[in-house]
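Peer 1: coords below, sequence missing:
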């Protein structure tokens, strides 16, 4: 499969590239030339693109898109909206234009429900929710991942459902593994997964 990873230089993005590159052509979209060697070392084929500009050329001959970009929850509201909302929506619209049907989006627990999350994440969760809604209504073969609080702990390969921030976490490595697991699976099309680390192997959670 020819896969475009948007946000490939992020912590999760790099892990996705490393997991997928042995068995897929992975085009890794990054913002800066100095980020390219690292992605090459992970097996990706880097391309420079900016979510706030035109990046449609990155979709040439692509079969699937993974949107792993994010401003994080701690940037200014303008940047959060530009990347997590408008950037994601542009990526979705471009997929439609190029006939790319498969789209995996890394979102967040409580996307579109900011009242359930901490006040500091209100804008972030609103932006994520609007992006999720755009994908749900896009007609694409989507899968949306809504992980809880992220950690840099060692991966466990196991998850469970989650209902609140702060009471659990999930490793970035396990989020990347979840992406790799859902990507080829038709049974995950038009599904939304909320999860934290738990006791269910990822493949059994799908």
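Peer 2: Perfect, thanks for sending it. Keep in mind the model is a prediction, meaning the values are calculated, not measured.
Peer 1: from now on I want contacts and neighbour counts done on CA atoms only, so please keep to that.
Peer 2: Fine.
Peer 1: can you give me the helices in the chain?
Peer 2: Using DSSP state H, the helices of the chain run over residues 11-20, 36-41, 77-80, 88-97, 122-136, 172-182, 202-205.
Peer 1: TSV for those helices, including mean neighbour count and distance to residue 196?
Peer 2: As requested, these are exported to TSV (neighbours: other CA atoms under 10 Å; distance: least, CA to CA, whole Å):
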stretch	mean neighbour count	distance to residue 196
helix 11-20	22	15
helix 36-41	16	27
helix 77-80	16	23
helix 88-97	20	23
helix 122-136	23	17
helix 172-182	22	9
helix 202-205	14	11
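Peer 1: quick check: residue 166 touching residue 151?
Peer 2: No - judged on CA atoms under 8 Å, residue 166 makes no contact with residue 151 at a distance of 11.7 Å.
Peer 1: neighbour count winner among the two?
Peer 2: Neighbour count, other CA atoms under 10 Å: between residue 166 and residue 151, residue 151 has more, with 14 against 10.
Peer 1: what about versus this one:
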């Protein structure tokens, strides 16, 4: 079992990932800006590190061997926060992980981050930030897993997915819970090393896709 740092642990994916990682028997450090947002999580294997992603948060990695970056600037913020969180904080997390000798880095990215120019959307600045963060991770020398989910929904997870992006735009969706489960299946899993997964609702068992 791993000691996992979840960056963005109070977010909608991050919080579910923390719960699922604890259930799977991992020790978890939850990095949050406001620890009151996860007061409802109680477990002997849970530690909470309160920190700001726009400052030095390298101390949060102490004692961890796996890092999950699931933080995001949020839809209500501007391009400045997109740069500072989705790109620069992700870049810093990678650099801190290199210095700390982290065994695996799991990045929650986005559909479209492989080629932001291919999508005519107001989300392009976000996709550019995600693209640059992904590329920095790929070139870092770290063992990585990159998850690129489609449009996120709050439906219960089904653990039925497909990796290829559907042709129908309305079908390019995935429950947040399934992304959190994909994070858990990626930890301590050599088959997920140096892999990039598209995640969309489909008919393949999620566990078999990742493992």
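Peer 2: Structure's in. What do you need? Bear in mind that the values here come from a model prediction, so they are computed numbers and not experimental data.
Peer 1: re the thing from before, mind checking which of the helices of structure 1 is nearest residue 147 of structure 1?
Peer 2: Residue 147 of structure 1 lies closest, by CA to CA, to one member of these: helix 172-182, at 7.3 Å.
Peer 1: residue range for the closest one in structure 2?
Peer 2: Using TM-score structural alignment, helix 172-182 of structure 1 corresponds to residues 176-186 of structure 2.
Peer 1: mean shift of the matching stretch relative to structure 1?
Peer 2: Average distance, stretch 176-186 of structure 2 versus aligned residues of structure 1 after superposition (mean CA distance after the TM-score superposition for structure 1): 0.5 Å.
Peer 1: check contacts around the counterpart of residue 205 of structure 1 in structure 2.
Peer 2: Under the alignment (TM-score structural alignment), residue 205 of structure 1 pairs with residue 209 of structure 2. Contacts here follow CA atoms under 8 Å, 6 or more residues apart in numbering; on that basis residue 209 of structure 2 touches 162-163.
Peer 1: quick one: residue 209 of structure 2 from residue 199 of structure 2, how far?
Peer 2: If you measure residue 209 of structure 2 against residue 199 of structure 2 using CA to CA, to the nearest Å, the figure is 10 Å.
Peer 1: which residues are in contact with both of those two?
Peer 2: The contact lists of residue 209 of structure 2 and residue 199 share 162-163, where a contact means CA under 8 Å, 6+ apart.
Peer 1: spatially central residue in structure 2, please.
Peer 2: residue 108 (2.7 Å; CA atoms, centre = their mean).
Peer 1: that one contacts residue 72, doesn't it?
Peer 2: No - applying CA under 8 Å, one finds residue 108 of structure 2 not in contact with residue 72, separated by 9.3 Å.
Peer 1: looking at the helices of structure 1, which is closest to residue 61 of structure 1?
Peer 2: Nearest of these (CA to CA): helix 88-97, 11.0 Å.
Peer 1: got the angle for that closest one vs helix 122-136?
Peer 2: For helix 88-97 of structure 1 against helix 122-136, the angle by axes from the mean of the first three to the mean of the last three CA atoms, to 10 degrees is 10 degrees.
Peer 1: state the span of structure 2 onto which helix 88-97 of structure 1 is aligned.
Peer 2: Taking TM-score structural alignment, helix 88-97 of structure 1 hits residues 90-99 over in structure 2.
Peer 1: average offset between the matching stretch and structure 1?
Peer 2: With mean CA distance after the TM-score superposition for structure 1, stretch 90-99 of structure 2 departs from structure 1 by a mean of 0.3 Å once superposed.
Peer 1: need the contact partners of that stretch.
Peer 2: With contact meaning CA under 8 Å, 6+ apart, stretch 90-99 of structure 2 is reached by 58, 61, 67, 69, 105, 133, 136-137, 140, 142.
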